[in-house]
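Visitor: below are the sequence and a predicted model; questions follow.
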Amino acid sequence: MGLNRKLFFASRQLLRGTMFDVSGRRTLIKYDSVIRPKHITELTSDLGMHVGRNPSYKGGIAALQAVSTKMPKQEELPSRTMRDSYDEVVLPLASSTDYQKSHVGARGMVRYGKILEDMDVFAVWLCYRHIHYPNLSFGVPMPVSVVTALVDNIHGGHINLTTEHDLKLRGHVSWVGKTSLECSMELSLLVGNVCKTLLDAKFVMVAKKAGSAESAFVNKLTPDGPEEQAIFDRGIENIKRRKDFQDKGIMKVPPTDEERVILHNLFLEDFDPKTYILRSGQCPKGAIFMDDAKLTNVIICQPESENLYSKVFGGFLMRSAFELAWATAYIMSGRRPWIYHTDDIWFRRPVDVGSLLHYEAQAVYTEANFLQMSVSATVIHAEQGTKEITNVFHFTFKLDGEDPAPRVIPRTYPETLMYIEGRRYMKLACIADKERAPPASG
């Protein structure tokens, strides 16, 4: 029943710089034109101008809302290609001391959570490169807000980032619906003139009318040639895959026959056949009860964490969740965890600045030396005495060394469902690793 452990460790022998999945299809277009990549600080400044946050724009949100009342329909907008949105941005880990200070941890390693923030910013930028309103007056910012709806997956296997070299993000819009856009991107290591791809990611973004929760139409994406068509078709496949995974979710459909056998075996482990008594109070050696494998934190969302639209920045939410998940994995195992896979991060509703945000990180499944973490983010409305979930995050970690991770033992039915769901997400991480291996030569 276990995962194929060889699939996990095969990634250490493979170079992920190919831009291909298991079928030999490109995940990004081949872009041969000369381009001067912006630094991430330049890109952030340019984004501010796009949405009217620069000091030279005096119109304010009221002017943007006035423009947004005359928003065109999708068929009135010119279609775009993937090359229209393609761009690159440098993350100056080696060349900028200021950037280093904000992105490097106490042990000299790059903070993955800060890279998540940069990727979120880059995804928004790619969407604005795709969205084009020909009749918009010069100097008037885009009357459209672009927000993160979903981080579909980020995969790179066991990566170890240092400050020896700069990094580069490259990507483009790879699929478009009526109001949503899928952005594909790669993070590469810059070694001289050579780029080695470290991880790839897919973000799903949604366009809204400025200052409103109402959706806004975006330009159609018309694939230009077989290369773009193949990538666009992959975007359609991703939609079907996500829907299928959600439709078969543990909250909608009972566990499969295979999963029921797994749960029954867990029960038998807790059952003494001699006395017919459950040993619920005795945790097996090398294991930990699920209820003991979690940490919580409450964050006051301050203005320093706001995005371009005066809500809490999605990248900040991801970083906070990741860092709590990492700490939980570290404390639970006593070994250093390395991020292996990030999957299915849903942004259910925006978080207001000033909110009390409660995070709970829970270890839900382990196999070999891999550990699956689930993190929920809940806004607490203290005066009303209510709560609402805003985000759910899923992270797969690989622990230092070859020894297995401590087993996670569920004791209640809700915990067994979390256990099964965690197993499913770990299987997705395994599949992602297989798909991102370069195709065999010859």
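Guide: That came through, no problem. Residues are numbered from 1 along each chain as shown.

Visitor: going forward, measure contacts and count neighbours with C-alpha atoms only.
Guide: OK.

Visitor: most centrally placed residue in this structure?
Guide: residue 151 (3.6 Å; C-alpha atoms, centre = their mean).

Visitor: right, and that one touches residue 341 too?
Guide: No. Residue 151 is not in contact with residue 341 according to C-alpha atoms under 8 Å; the separation is 11.6 Å.

Visitor: what is in contact with those two at once?
Guide: Shared contacts of residue 151 and residue 341 (C-alpha atoms under 8 Å, 6 or more residues apart in numbering): none.

Visitor: circling back: just to be sure, the residue nearest to the centre of the chain is in a helix?
Guide: No. Going by DSSP: H, G, I helix; E, B strand; the rest coil, the assignment for residue 151 is strand, not a helix.

Visitor: how close does it sit to residue 275?
Guide: 49 Å (C-alpha to C-alpha, to the nearest Å).

Visitor: in this protein, which strand has the most residues?
Guide: strand 194-209 (DSSP state E).

Visitor: now for that one, which elements pack on it?
Guide: Where contact means 3 or more C-alpha pairs under 8 Å, 6 or more residues apart in numbering; DSSP states H and E, strand 194-209 is packed against helix 112-130, strand 144-155, strand 180-191.

Visitor: can you do 6 Å?
Guide: Helices and strands touching strand 194-209, by 3 or more C-alpha pairs under 6 Å, 6 or more residues apart in numbering; DSSP states H and E, are strand 144-155, strand 180-191.

Visitor: buried set for the last one?
Guide: In terms of neighbour count (16 or more other C-alpha atoms under 10 Å), strand 180-191 has its buried residues at 180-190.

Visitor: include distance to residue 234 when you put these into CSV, please.
Guide: Output for the buried residues of strand 180-191, formatted as CSV (distance: C-alpha to C-alpha, whole Å):
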residue, distance to residue 234
180, 16
181, 13
182, 11
183, 12
184, 11
185, 14
186, 16
187, 20
188, 22
189, 25
190, 28
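
Visitor: check it against this one:
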Amino acid sequence: MFRTLQLCSRILVRKQSMPIPVQLSANFVTALKGVDVSDPKYTMDQVRSEIIQHLGLERGYHPIPKSREHLLKYTPKPEDLPARAMQDSFTSALLPLSTDLRLQDNYVSHLGNVRMGRLMEDLDAFAVWVCHQHIKVPNLPANVDLPYTFVTILVDKITFSNLTTDVKEDIRISGHVSWVGRSSMEIVVWLEQKYQGVYKKITRALFLMAARNATNTGAAPVNPITPATEEEKQILSGGEARKKRRQLIQAQSIFKVEPNDFEQSLMYDIYKRTTHTNTMELNKRWLPSNARWMSEWSTVTTIPSFPDNRNAHNTVFGGFLMRLALENSWTAAYLYCGTRPKLTHICDISFEKPVPVTSFIKLTSYIVYTEMNYVQIMTVADVLDTSGGQVTTNLFYSTYKANDSVHAILPRSYHETMWYIQGRRKFKYALGLE
């Protein structure tokens, strides 16, 4: 099984350089200077209602949604869109957990904390709301709905603080546009919860959103950004650097190019650790003490989706997929560690294909890398059909921390070794080590 691995370990490839991660400004976890950071005027329920109203969508579920083709003629040209400042898109919303008992029931974990998966749903919806704040079409008639569709492309490096959440305290969600392309927007969103009367950070996330036309059949232009302050200039410059880094990481993916020199040495080390030195037993694999085979540690969940899992365009809501993946990965980490792990990072979420609202969704969480007391998990979301077909639509990477050291995870096949290498890269990136 590892003959290919032995051959590959001898191949000389150029060293792939990984640049130092571009860090966010400290202001990302508070707010831009000069913007109002008081309690928001909208709740998240109201934000969702406002999005539906802006887009002119019908309320209630309709298997064939209302046509928006008449809005295509209102798709603006790039030159018709005025420049915007970052502070123009800044907005906040509230989860009134302190007063809404129904909301508490939906968000509570069995320990009384807030379910992180529920917050992932809110982050995704709120990123769309920030897009609505940024887009300004001066030539759009007052009685015409917004001729846009906003789609989540990826979520990059969500980090979590050490704050222990409380389901009986309000949570504030804030964010703004931090960079724009021709038809894409980088959105920074952060969550804070009241602790002894003061808002404390829970997490911060970066969303890359695509602006599409009213029928989601083509790209739509977005307003450019003209920084209003020196602070905004720095954030915009960082956004351009983060774009280049994302492109480099995608180009250097282990699924596209060969491992670098160090990684090939690492592969050979795994081979040596898991193969007897006796030449008569080269076809057998050996598991070292305090180690586990990757193939034996995965968690699988298959569920049907329903209309209440849909977004504004009758496909499965990206935030719902994020919640499913996070909760599935947490289950895998808990079972592997044997104790409750702490979620520390979600380093990468990619949205490859839309998921029909009638889909069967299969989520598989693999333990792909471990180091000391950290566990790196890759969660794959597949859409199944009744004929036996299976298509991967989403990929999620998350990092958990246990109280004590965990068993080492080891690959037993070549493709698992590629997962191991990719998992190691994601882990190092999440912790800012590469």
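Guide: Arrived safely. Quick caveat: nothing in here was measured; it's all calculated off a predicted structure.

Visitor: could you get me the TM-score between them?
Guide: Once superposed, the chains reach a TM-score of 0.88 (TM-score structural alignment, normalised by the length of the second structure), with 406 aligned residues with a C-alpha RMSD of 2.2 Å.

Visitor: circling back to that earlier point, what sits against the corresponding residue of the second structure for the residue nearest to the centre of the first structure?
Guide: Under the alignment (TM-score structural alignment), residue 151 of the first structure pairs with residue 155 of the second structure. When contacts are counted by C-alpha atoms under 6 Å, 6 or more residues apart in numbering, residue 155 of the second structure touches 206-207, 348-349.

Visitor: same thing with residue 430 of the second structure?
Guide: residue 347.

Visitor: with residue 379 of the first structure instead?
Guide: Applying C-alpha under 6 Å, 6+ apart, we find residue 379 of the first structure in contact with 356-357, 387-388.

Visitor: and what about it, helix, strand or coil?
Guide: Put simply, residue 379 of the first structure is strand when judged by three-state DSSP.

Visitor: from residue 373 of the first structure, how far off is it?
Guide: 20 Å.

Visitor: in the stretch 201-350 of the second structure, which spans are helices?
Guide: Ranges of helices within the stretch 201-350 of the second structure are 230-251, 261-273, 318-337, based on DSSP state H, counting those that start in this stretch.

Visitor: deepest in the core, which of those is it.
Guide: helix 318-337 (a mean of 22; mean count of other C-alpha atoms under 10 Å).

Visitor: in the first structure, what range does it match?
Guide: Under TM-score structural alignment, the match for helix 318-337 of the second structure is residues 314-333.

Visitor: repeat for stretch 289-305 of the second structure
Guide: Against the first structure, stretch 289-305 of the second structure falls on residues 285-301 (TM-score structural alignment).

Visitor: relative to the whole chain's centre, how far out is the match of helix 318-337 of the second structure?
Guide: Distance of stretch 314-333 of the first structure from the chain centroid (C-alpha atoms, centre = their mean, to the nearest Å) equals 13 Å.

Visitor: mean shift of it relative to the second structure?
Guide: With mean C-alpha distance after the TM-score superposition for the first structure, stretch 314-333 of the first structure departs from the second structure by a mean of 0.9 Å once superposed.

Visitor: who touches that stretch?
Guide: With contact meaning C-alpha under 6 Å, 6+ apart, stretch 314-333 of the first structure is reached by 113, 116-117, 120, 295, 336, 361.

Visitor: same check on stretch 117-124 of the first structure?
Guide: Stretch 117-124 of the first structure is contacted by residues residue 315 when judged by C-alpha under 6 Å, 6+ apart.

Visitor: and the end-to-end length of the match of stretch 289-305 of the second structure?
Guide: End-to-end span of stretch 285-301 of the first structure (C-alpha to C-alpha): 40 Å.

Visitor: and that stretch, how far from the chain's centre?
Guide: So, by C-alpha atoms, centre = their mean, the centroid of stretch 285-301 of the first structure is 21 Å from its chain's centroid.

Visitor: buried stuff in it?
Guide: Result for stretch 285-301 of the first structure [16+ other C-alpha under 10 Å]: buried residues 288-291, 293-295, 301.

Visitor: wait, which of those is closest to residue 144 of the first structure?
Guide: residue 301 (24.2 Å; C-alpha to C-alpha).

Visitor: surely the closest one and residue 357 touch.
Guide: No. Using C-alpha atoms under 6 Å, residue 301 of the first structure makes no contact with residue 357, being 7.0 Å away.

Visitor: hmm, back to that, of the contacts of residue 379 of the first structure, just the buried ones, PyMOL syntax please.
Guide: Selection of buried members from those for PyMOL, criterion 16+ other C-alpha under 10 Å:
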select buried, resi 356+357
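
Visitor: with secondary structure and distance to residue 232 of the first structure as added columns, please give the contacts of residue 379 of the first structure in JSON lines.
Guide: Shown next, in JSON lines, are the contacts of residue 379 of the first structure (DSSP: H, G, I helix; E, B strand; the rest coil; distance: C-alpha to C-alpha, whole Å):
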{"residue": "356", "secondary structure": "strand", "distance to residue 232 of the first structure": "40"}
{"residue": "357", "secondary structure": "strand", "distance to residue 232 of the first structure": "37"}
{"residue": "387", "secondary structure": "strand", "distance to residue 232 of the first structure": "39"}
{"residue": "388", "secondary structure": "strand", "distance to residue 232 of the first structure": "35"}
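
Visitor: ok, so of the contacts of residue 379 of the first structure, who is nearest residue 79 of the first structure?
Guide: Among those, and counting by C-alpha to C-alpha, the member closest to residue 79 of the first structure is residue 388, at 38.4 Å.

Visitor: if I pick the aligned residue in the second structure for the closest one, what's in contact with it?
Guide: Using TM-score structural alignment, the partner of residue 388 of the first structure in the second structure is residue 391. Residues near residue 391 of the second structure by C-alpha under 6 Å, 6+ apart: 382-383.

Visitor: many thanks, have a good one.
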